[in-house]
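A.B. asks: Predicted structure and sequence below. I'll ask about it afterward.
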Amino acid sequence: MARGELSKALLEANGNRRLRRHLAQQLEELHIAPPVAASSRQALEAPIYVLHLLTNSLPYTNSGYTQRSHKVLRALKAHGVPAQAVTRLAYPLVVGKWPRSERELIDGVAYHRLLPNFYPGTRRKRHEKSVDKLVAMVREQHFSVIHTTTNFPNAIVASRVAQRCGVPWVYEVRGELERTWLSRLPIELQEDAEHSEFYRLARQQETAYASAADAVVTLSEISRAQLIERGVDADKIHVIPNAMDEELLTTIYDRRQLREDLGLPVHRKIVGSVTSVVDYEGLDVLIRSLQYLPEDVMVLIVGDGVAKPALEQSAVDIGVEDRVIFAGRKPATEITQWYGVLDAFIVPRHDTPVCRTVTPLKALQAQALGIPVIASDLPALREVTGGVESYVPAGDVRALAAAIESVKETEAGKQWVATRTWSAAAEEYEKLYHSLR
């Protein structure tokens, strides 16, 4: 099962009914084909009214995904494009959190919660219930476009709602399910797993639903090119990259004061990242680079995740534990000050398929604040940072240490990121929605 051979695992799970049920449902979901497009569609009139179907959202989940969703929705509203959001069935209950109500206003953006009286026991029935509830919402509130994001279970629901309501739907490819799954496996298993049943079927589903959508959004030219190679119509793929808030460009902060306020050393060089603490982020490389750096250099990691215990042990093993600060996860309202204490922002991602394609939001925030970025020399990282920062070979500890030691502040990053604002993104979304007429 861990290597993605689901049918084989199903045959071998004879005595485990719960595991068999889970595997059977997963296999079924991987074979649910997109519906045939509606033969008749209502005319798309102004103003266009958009419903975003999301996996999760603020305030219950704080991640790059939820931050992009919220920034986009806020920018659309400011741009005069009516848009609301709805999260997947039973969220946030399914992550152990109780919603305040079935409709919440966050910074003026409406988020709807699909809270069923009972939670269906199978994936297919959950999709069916989601579709029924969303069809009622679309018809009642007269939404004219459905916009959803990866992964494909969202597309299963969105495509069926669009078909029944006779409206167009947009599929936003923010990540790659199969490659993200692959990146979480031990390195020695990844080559075989890339040819596994799960990898093949998940990739097939993502391609099928991107092909079925009326329009596709990607976050990078790299992702767009890969979708075209997989057979998705190039004419309907729109690149709307990650962006940042314009006010960050004029944010003034006192690094020394921030460090004093947060209890951090004032006179030492502090480099680090604000990130999910997972293996593919390459934070192990950052920690090991301390062996080749002066004693006054420290690493700050803001965030949490499954890789944290191993990283803490690694710091102990190489004798740098007193030079690494694990600050943990911080509220979104405090993130800017944690960026502000850094002398350099590091994105040391490993050279994996997902890291070569997915463009992270976090580096843009550092650039907007004028903090120099040092990143692994991967296509996605060069694209998202405009090619104006410092880049080192992925996994090269000594090269990263040398870049950290020689890093200097410049205006290049801030000048680049000034062209990547959420306001500009909203304009592109509006053009996309109007193209669906």
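C.D. replies: On my side now, so go ahead. Numbers count the residues shown, from 1 in each chain.

A.B. asks: Every contact and neighbour count from this point should use C-alpha atoms.
C.D. replies: OK.

A.B. asks: Pull the number of nearby residues for residue 289.
C.D. replies: 19 (other Cα atoms under 10 Å).

A.B. asks: ok, now residue 95?
C.D. replies: Residue 95: 11 neighbours (other Cα under 10 Å).

A.B. asks: Look at the residue positioned nearest the centre of the chain and give its secondary structure.
C.D. replies: Of all residues in the chain, the one closest to the mean position by Cα atoms, centre = their mean is residue 65, 3.9 Å from it. Taken by DSSP: H, G, I helix; E, B strand; the rest coil, the conformation at residue 65 corresponds to helix.

A.B. asks: So residue 154 versus residue 210, what's the distance?
C.D. replies: Separation of residue 154 from residue 210 (Cα to Cα, to the nearest Å): 12 Å.

A.B. asks: Between the two, which has more neighbouring residues?
C.D. replies: Shown here are residue 154 and residue 210; by other Cα under 10 Å, residue 210 has more neighbours (28 against 21).

A.B. asks: Work out for me the element that one sits within.
C.D. replies: helix 197-212 (DSSP states H and E).

A.B. asks: With residue 258 instead?
C.D. replies: helix 255-262.

A.B. asks: got the contact list for stretch 338-352?
C.D. replies: 183, 253-256, 258-259, 269-274, 280-283, 285-286, 302, 355, 363, 366, 369, 371-376, 378, 394-395, 404, 407 (Cα atoms under 8 Å, 6 or more residues apart in numbering).

A.B. asks: Tell me which of these fall in helices.
C.D. replies: 183, 255-256, 258-259, 283, 285-286, 355, 363, 366, 404 (DSSP state H).

A.B. asks: Tell me the buried residues within those.
C.D. replies: 183, 255, 258-259, 283, 285-286, 355, 363, 366, 404 (16 or more other Cα atoms under 10 Å).

A.B. asks: Pick out whichever of those residues sits closest to residue 295.
C.D. replies: For those, the residue nearest residue 295 by Cα to Cα is residue 404; the value is 12.9 Å.

A.B. asks: Could you give me the buried positions within stretch 299-311?
C.D. replies: 299-304, 307-308, 311.

A.B. asks: hang on, the earlier thing: need the buried ones among the ones in helices among the contacts of stretch 338-352 in CSV with distance to residue 216, can you?
C.D. replies: What follows is those, written out as CSV (distance: Cα to Cα, whole Å):
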residue, distance to residue 216
183, 24
255, 41
258, 41
259, 43
283, 32
285, 35
286, 35
355, 21
363, 24
366, 28
404, 38
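
A.B. asks: and the comparison structure, right after this:
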Amino acid sequence: MRVLHIITGLKAGGAEQQLRQLLRHLPPEAECDVVTLTSPGLVADGLRADGVRVRHLGMSGNRDLRALPRLVRLIRAGGYDLVHTHLYRACLYGRIAARLAGVRAVVASEHSLNDAEMEGRRRTAGVRALYLLGERLGRVTVAVSPTVAEDLRAWGVPRSRIRVIPVGFDPALFRFDEVRRKTARNFYGLPEDAYVVGGVGRLIPGKRFEVLVRTLPHLPAGARLLLAGDGPEKEALWRTARELGVADRVVMTGERPYVPDPGDDAPGMPDLMSAMDVLAAPSAMETYGMAVVEALAAGLPVLYTAAPAVSDLPADAVPTAWHVPCSAEQYGRELLRLYAAHPGERTVPDVVQRNSIQNIARQTMDLYAAVLSDAPLEVRPR
């Protein structure tokens, strides 16, 4: 089975990291290549290190229609049995190109639909019309959570064409390790006894990491903020930290992969999770919240504003995660509460295994087999 994955970009975002993890755990009979329309970054390097062929289409913008015939030729030349697209732009161009190339087995994964935006675009009538036009050219859309599935249905995607498969990762990779904690803290100059508040994600306005910066003056002097990610808000966050007099208590690591490539001495994301004492996720709009689940796998307490990965579960399934309104005052109050309670033994909720990448890979292969056989999919969201 030859499968082509098409994705908008390959910087170190959640959907991009998810694709790499999935390809590492699909069985050998799924021979996968990857095309990125734009931005081949850390995840592209990681995929190549894993032995995956990655090609950059060189798309210059959303309306670069020259990319479409290039993509059609690439799909035809590769002799692919199935095309799997990820993220809005890749889903639109990829579905059209697959059909023009004669591939009818097309699966799309929807990672970025929420109440106000889709992959950073406002949910206008034009965006909706283009999305639904492309959706009809595929066979099924994978929603990463029941919340996303219901958003898709409300937007006009038939329920019968939606399958819910959660985001997956390797829980063992994030298991707390004292040695990795010390190594990561030493690398970034974090005192061994510091109370480290972690934030993970792209440094963009929607992630609201300025909320965490503004909590620092109200936390004990030994508290530190560790932000893992990169993006256009980096300088604004530094400016806010300097204005508040807490710049020496903030560490920004830049993009970090799950597993650093050979020669990369900086800690990977699992090491950073071990270095933290709490994960805070103040973003008010998330389609899943993978960093929250990874933090739970590391045994961390979690404060979140939006995370369907947790909020879609029964209330007692994740006793170490608390919903917090998106304000510096509210986050400061909850962080002080956790600080006063003193970190206890790290416990991992059983529900974390639901996101095992091995489990997600099996569900994905079952879906591929159904799509290729043209069998009824029975894809009711669950």
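C.D. replies: Great, that's in hand. The shown structure was predicted, so the numbers you read here are calculated from the model rather than taken from an experiment.

A.B. asks: wait, what's in contact with the residue lying closest to residue 269 of the second structure once chain neighbours are set aside?
C.D. replies: Closest residue to residue 269 of the second structure apart from its sequence neighbours, by Cα to Cα, 6 or more residues apart in numbering: residue 258 at 5.0 Å. Residue 258 of the second structure makes contact with 17, 268-270, according to Cα under 8 Å, 6+ apart.

A.B. asks: and which of these is nearest residue 370 of the second structure?
C.D. replies: residue 17 (25.3 Å).

A.B. asks: just checking, what packs against the longest helix seen in the second structure?
C.D. replies: Ordering each helix of the second structure by length in residues (DSSP H) puts helix 357-373 first. Helix 357-373 of the second structure sits against helix 14-25, with contacts defined as 3 or more Cα pairs under 8 Å, 6 or more residues apart in numbering; DSSP states H and E.

A.B. asks: quick one: the helix it packs on aligns where in the first structure?
C.D. replies: Per TM-score structural alignment, the counterpart of helix 14-25 of the second structure in the first structure is residues 64-75.

A.B. asks: Can you name the residues in contact with the matching stretch?
C.D. replies: With Cα under 8 Å, 6+ apart as the contact definition, stretch 64-75 of the first structure has outside contacts at 54, 56-58, 83-85, 107-109, 242, 360-362, 422-423, 425-426.

A.B. asks: buried stuff in that stretch?
C.D. replies: Buried residues in stretch 64-75 of the first structure (16+ other Cα under 10 Å): 65-75.

A.B. asks: Tell me the secondary structure of the aligned partner of residue 108 of the second structure in the first structure, please.
C.D. replies: Correspondence of residue 108 of the second structure to the first structure, assessed by TM-score structural alignment: residue 171. Look at residue 171 of the first structure: counting by three-state DSSP, its state is strand.

A.B. asks: For residue 171 of the first structure, list the residues it contacts.
C.D. replies: With contacts defined as Cα under 8 Å, 6+ apart, residue 171 of the first structure is in contact with 147-150, 155, 209-210, 213-217.

A.B. asks: swap in residue 80 of the second structure?
C.D. replies: 1-4, 103 are the contacts of residue 80 of the second structure under Cα under 8 Å, 6+ apart.

A.B. asks: So among those, which ones count as buried?
C.D. replies: 3-4, 103.

A.B. asks: want to try CSV for the residues you listed, with secondary structure and distance to residue 155 of the second structure as columns?
C.D. replies: Formatted as CSV, these follow (DSSP: H, G, I helix; E, B strand; the rest coil; distance: Cα to Cα, whole Å):
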residue, secondary structure, distance to residue 155 of the second structure
3, strand, 28
4, strand, 27
103, coil, 26
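
A.B. asks: would you turn those into CSV with distance to residue 152 of the second structure?
C.D. replies: Compiled in CSV, these are given as follows (distance: Cα to Cα, whole Å):
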residue, distance to residue 152 of the second structure
3, 25
4, 24
103, 24
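
A.B. asks: between those residues, which is closest to residue 350 of the second structure?
C.D. replies: residue 3 (32.6 Å).

A.B. asks: Just tell me what that closest one corresponds to in the first structure.
C.D. replies: Residue 3 of the second structure maps onto residue 50 in the first structure, by TM-score structural alignment.

A.B. asks: And residue 214 of the second structure, by the same measure?
C.D. replies: Aligned partner of residue 214 of the second structure by TM-score structural alignment: residue 288.

A.B. asks: Now name the helix or strand holding its match.
C.D. replies: helix 283-289.

A.B. asks: One more: residue 271 of the second structure?
C.D. replies: Using DSSP H and E, residue 271 of the second structure falls in helix 269-275.

A.B. asks: any idea how far that helix is from the chain center?
C.D. replies: Mean-position distance between helix 269-275 of the second structure and its chain equals 16 Å (Cα atoms, centre = their mean, to the nearest Å).

A.B. asks: Now do the helix or strand that it is followed by: which range of the first structure does it align onto?
C.D. replies: Later in the chain than helix 269-275 of the second structure, the nearest helix or strand by DSSP H and E is strand 278-281. Residues 344-347 of the first structure are matched to strand 278-281 of the second structure when aligned by TM-score structural alignment.

A.B. asks: compared with the second structure, how much does the matching stretch deviate?
C.D. replies: Following the fit onto the second structure, the mean deviation recorded for stretch 344-347 of the first structure is 0.9 Å by mean Cα distance after the TM-score superposition for the first structure.

A.B. asks: mind listing the strands for the stretch 51-200 of the first structure?
C.D. replies: 83-87, 103-106, 109-113, 145-149, 169-173 (DSSP state E, counting those that start in this stretch).
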